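Student: my questions concern the predicted model and sequence given below.
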Amino acid sequence: MASVDQQRAQRGDLRVIDTRAELDAAVTKLADGHGPVAIDTERASSFRYSDRAYLVQMYRRGSGTFLIDPLPFGDLRDVAAAIDSAQWILHAATQDLPSMRELGLDPTDMFDTELAARLLGKERVGLGAVVNELLGIELAKAHSADDWSTRPLPDSWLAYAALDVELLVDVRDKLAEELTAAGKADWARAEFADVLARDLAPRTAEERWRRMSGIQQLRSPKQLAIARSLWFARDAFARELDVAPGRLIPDRSLTAAARVVPRSRGQLASLDKFTGKASRSELDRWWEAIKSGMVDQNPPTRTPSDPSTPPHVRNWERKRPEAHQRLQLAKPAVADRAEQLHLPTENLLTPAYLRQVAWQGTASTPEEVARELQALGARQWQIDIAAPVIAAAFVEAH
């Protein structure tokens, strides 16, 4: 028996919108539909330099399914205007919103089916698992990691992409019913609004180079300077080729070279851990970057510690034992409360917020804890539940 996506492909009605006339017709149909709009994007960040969307899928009852190639259009602001008053449904919105916003697709009202599933305490929250549980349909995820910059896109890929949105409205309806029944609908609305308010723009280059795999093994300023120089050289080359940087040379190869501090081009070439598609073909490029790092007059240091930012938890008992005790009692208390509410602990309260309040040690009453959590960015429903639990733990710690 053919799978659902195979059946969809065999229907032969999958078309990619890539002309202005087709897009204008789609805009009209979307505006004439009713209810929320399901939206998804397909990217190629494992293959291409950017995280841009190479396909945008939409479905609305009364309108149908639309598979839009955004490349010929520059932006999709006309599409956004047509559905601006509708609720937009996404799954794992933080993954799609940055590339959507680049196209002018920025919702004002959103329902995130993955986040809803988390708030309901579901064990598996991937789209396939949620669709299977709620609709009894098994989705194949065979094309989730494919290169969506490919043109033309195969019909089997388009079928996969279409199903991601065609089932999403039904999933949203069932999740909304469950949220209401569980008394969590208001929590969900607050969480969706928080996601929409976040700045999800990509990190700056200065932040990104420090997040290379293996960077924690580099101790000296010279090693860090070499790693930074290699990262920027790779980034510039990847941008020029429109290739994902890791496909040229993986992070760990860059940090391995920086750790060794090679003294010659030959030594660099002989490093077993310096691997990757362009590790040898562009050896001169990497050697020049290493030489530049070695003579850097302003080498970076390990990320300077902000006195207001807690150190790693393993150092608390030595540096601030009273904070360690607060955290040791508050952390399981919050986890227990989350379990009672059938919530993942991190959805009841961002772990970093609890660490910050415990480290500061300036709050002991529920009201004081609430004010600090609010300043950190916790939502009111989280504060109402977590603040009394944390305050009680802090009192016990004393």
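Tutor: Yep, that arrived.

Student: drop to CA atoms for contacts and neighbour counts, all remaining ones
Tutor: OK.

Student: and residue 157, that one's in a helix?
Tutor: Yes. Under DSSP: H, G, I helix; E, B strand; the rest coil, residue 157 falls within a helix.

Student: now it. Nearest residue, chain neighbours left out?
Tutor: Closest residue to residue 157 apart from its sequence neighbours, by C-alpha to C-alpha, 6 or more residues apart in numbering: residue 143 at 6.3 Å.

Student: in the stretch 101-250 of the chain, which spans are helices?
Tutor: Here the stretch 101-250 of the chain has its helices, by DSSP state H, counting those that start in this stretch, at 113-119, 127-135, 155-166, 168-181, 185-197, 205-209, 221-241, 245-248.

Student: winner for burial among those?
Tutor: helix 113-119 (a mean of 23; mean count of other C-alpha atoms under 10 Å).

Student: name the helices or strands packed onto it?
Tutor: On a contact count with 3 or more C-alpha pairs under 8 Å, 6 or more residues apart in numbering; DSSP states H and E, helix 113-119 meets helix 168-181, helix 185-197.

Student: which one of the helices of the stretch 101-250 of the chain lies nearest to residue 70?
Tutor: Closest of these to residue 70 is helix 155-166, at 14.5 Å (criterion: C-alpha to C-alpha).

Student: second one coming, line it up with the first:
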Amino acid sequence: MSNLHGHQTPPIARQNDIPMTPHSLPPYVTDQSALESLCHTLRQSPRLALDTEFVGEDTFIPRLELIQVATATTAAVIDFPAVQANGSLDVLWELMCDTKIEKVFHAGRQDLDLFTLHAGQVPKPFFDTQIAAAMVGYGAQVAYANLVQRLHGTKLAKAHTFTNWSARPLSDDQIAYALEDVEFLLSIHTHLQDRLKTLGRSEWVREEFARLETVVGEKNREPQERYQRIRGWDTLKPKGAAVLRELAVWRETEARRRNVPRGRVMRDEVLLQLARHPPKSVNDLRGLRGVHSSEVDRHGVQLLAAITSALALPPSAWPEVPSERKPDPESTGIVELLQAVLKARAAEEGIAPTMLATSADLQTLVEAKQNRTVLNIPILHGWRRQLAGDVLLQVLDGAVTVSVDRTSGALRMNAGSS
């Protein structure tokens, strides 16, 4: 594997080769006593490698099935339903909230969501190896198995990729497979920490973890912005968007109460139709295409209450809806130029372009410069601005021009004038 400067990076060692479980500690924890013993041992380590297995197709809150954990010398799988059925997991949640212990995940967004839900707060400090890997040249959203193979030269098994983790009993092979998800994490963490330090990017990754912590924390609060995840919301007028917002909050509350998926309460397209053509009575509800009588019988009064509440709002309380104006050809050309500059800067620094900005971000940046409005997008903050944001602004201002190097064919940034 080549590093950012073209040299070959040798495979790194596992965390103490393999995280061995002491004979006195069962690797498969199914009761509170064993969990307490495990947590006592885990507290001796400065960091924990963590992963989860869960089932979420049929519930609003994913059902946590397994928690895999490892230190440099200990590894175990915690059977969440088994422990919960006969005891408490409070000792585990206390461990997750211990700020003296770093929690290490790979692509840990969903794991953090689950731990935050059960522990009552975001487990911190934490380290996400997928985010860190993207910062040091391994590409955006690199899979754990790919990272293990590149760094360790080990190909992980795929035999239990589609295992139903809610089925019991689990076989020894399944437990061993689950443990692989944490087996290499701490050694990968050490390698990435070293690379970040060498490249001077430790602060960058801390910024990203802080952003993720904010996102996870906000998800577990009141879902006032959930309506923006409904496809087509931005085609509504502001008044209709206000109706959709209230309906989405109602659905979120109902889905959480019943612990069923949102779509099982009411589908997105039905909410969108109700927002576009707000009914005034139960009979109006029954006349809408796609709205079943059973849904009206069950939710009609609540739906009308949510709609009435939204319609009573003053225009100042309506959501802002993005403009439907299509970008003109000139703006499109400028965005494409910025994309080329962004890719060039990303290639120079060995970082995935998508870590810096999206096409939508660049479009927004161009429109804001044209309209002389103030922006709050990631590319204009922190390490992203340092790496590429300032250059993009200079290109837009004419302070930097772009040319093609005759020899290499690469883009070259030159001090220029408008």
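Tutor: On my side now, so go ahead. Since we're looking at a predicted model, the values are computed, not measured.

Student: once they're superposed, tell me the TM-score.
Tutor: Superposed pair, TM-score by TM-score structural alignment, normalised by the length of structure 1: 0.70. Supporting alignment: 361 aligned residues with a C-alpha RMSD of 4.5 Å.

Student: returning to what we had before: wait, the residue nearest to residue 157 of structure 1 sits on residue 155?
Tutor: No. If you go by C-alpha atoms under 8 Å, residue 143 of structure 1 and residue 155 don't touch, sitting 11.4 Å apart.

Student: for the stretch 201-350 of structure 1, which segments are assigned as strands?
Tutor: Counting by DSSP state E, counting those that start in this stretch, the stretch 201-350 of structure 1 has no strands to list.

Student: sorry, back to before: which one of the helices of the stretch 101-250 of structure 1 lies closest to residue 55 of structure 1?
Tutor: Once the helices of the stretch 101-250 of structure 1 are compared by C-alpha to C-alpha, helix 155-166 is nearest, at 8.6 Å.

Student: related to what we said a few turns ago, make a markdown table out of the helices and strands packed on helix 113-119 of structure 1 and add distance to residue 248 of structure 1.
Tutor: Below are those laid out as a markdown table (distance: least, C-alpha to C-alpha, whole Å):
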| stretch | distance to residue 248 of structure 1 |
| --- | --- |
| helix 168-181 | 36 |
| helix 185-197 | 33 |
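
Student: just the endpoints, please. Distance across stretch 80-95 of structure 1?
Tutor: Criterion C-alpha to C-alpha, to the nearest Å; first-to-last residue distance in stretch 80-95 of structure 1 is 18 Å.

Student: give the buried residues for it.
Tutor: Across stretch 80-95 of structure 1, burial judged by 16 or more other C-alpha atoms under 10 Å covers 80, 82-84, 86-93.

Student: in strands, which of these appear?
Tutor: For the buried residues of stretch 80-95 of structure 1, membership in strands holds for 88-90, with DSSP state E as the criterion.

Student: same list (these) but as CSV, adding distance to residue 330 of structure 1.
Tutor: As requested, those are exported to CSV (distance: C-alpha to C-alpha, whole Å):
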residue, distance to residue 330 of structure 1
88, 37
89, 35
90, 34
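
Student: over to residue 402 of structure 2. Which of the three states is it?
Tutor: strand.

Student: burial count for it?
Tutor: The tally of other residues near residue 402 of structure 2 (other C-alpha atoms under 10 Å) stands at 17.

Student: so what's it up against?
Tutor: For residue 402 of structure 2, the contacting residues are 341, 395, 411-414, by C-alpha atoms under 8 Å, 6 or more residues apart in numbering.

Student: PyMOL command for the buried members of those?
Tutor: In PyMOL syntax, the buried subset of the contacts of residue 402 of structure 2 is picked out as below (16+ other C-alpha under 10 Å):
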select buried, resi 341+395+411+412+413
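
Student: need the contact list for the closest residue to residue 146 of structure 1 other than its chain neighbours.
Tutor: Nearest residue to residue 146 of structure 1 in three dimensions, chain neighbours excluded: residue 44, at 7.2 Å (C-alpha to C-alpha, 6+ apart). Counting by C-alpha under 8 Å, 6+ apart, residue 44 of structure 1 touches 50-54, 145-149.

Student: now those residues in CSV, with distance to residue 101 of structure 1 and neighbour count?
Tutor: Below are the contacts of residue 44 of structure 1 laid out as CSV (distance: C-alpha to C-alpha, whole Å; neighbours: other C-alpha atoms under 10 Å):
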residue, distance to residue 101 of structure 1, neighbour count
50, 14, 17
51, 12, 19
52, 10, 22
53, 10, 23
54, 13, 19
145, 22, 13
146, 22, 15
147, 21, 17
148, 18, 23
149, 19, 19
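
Student: good, wrapping up.
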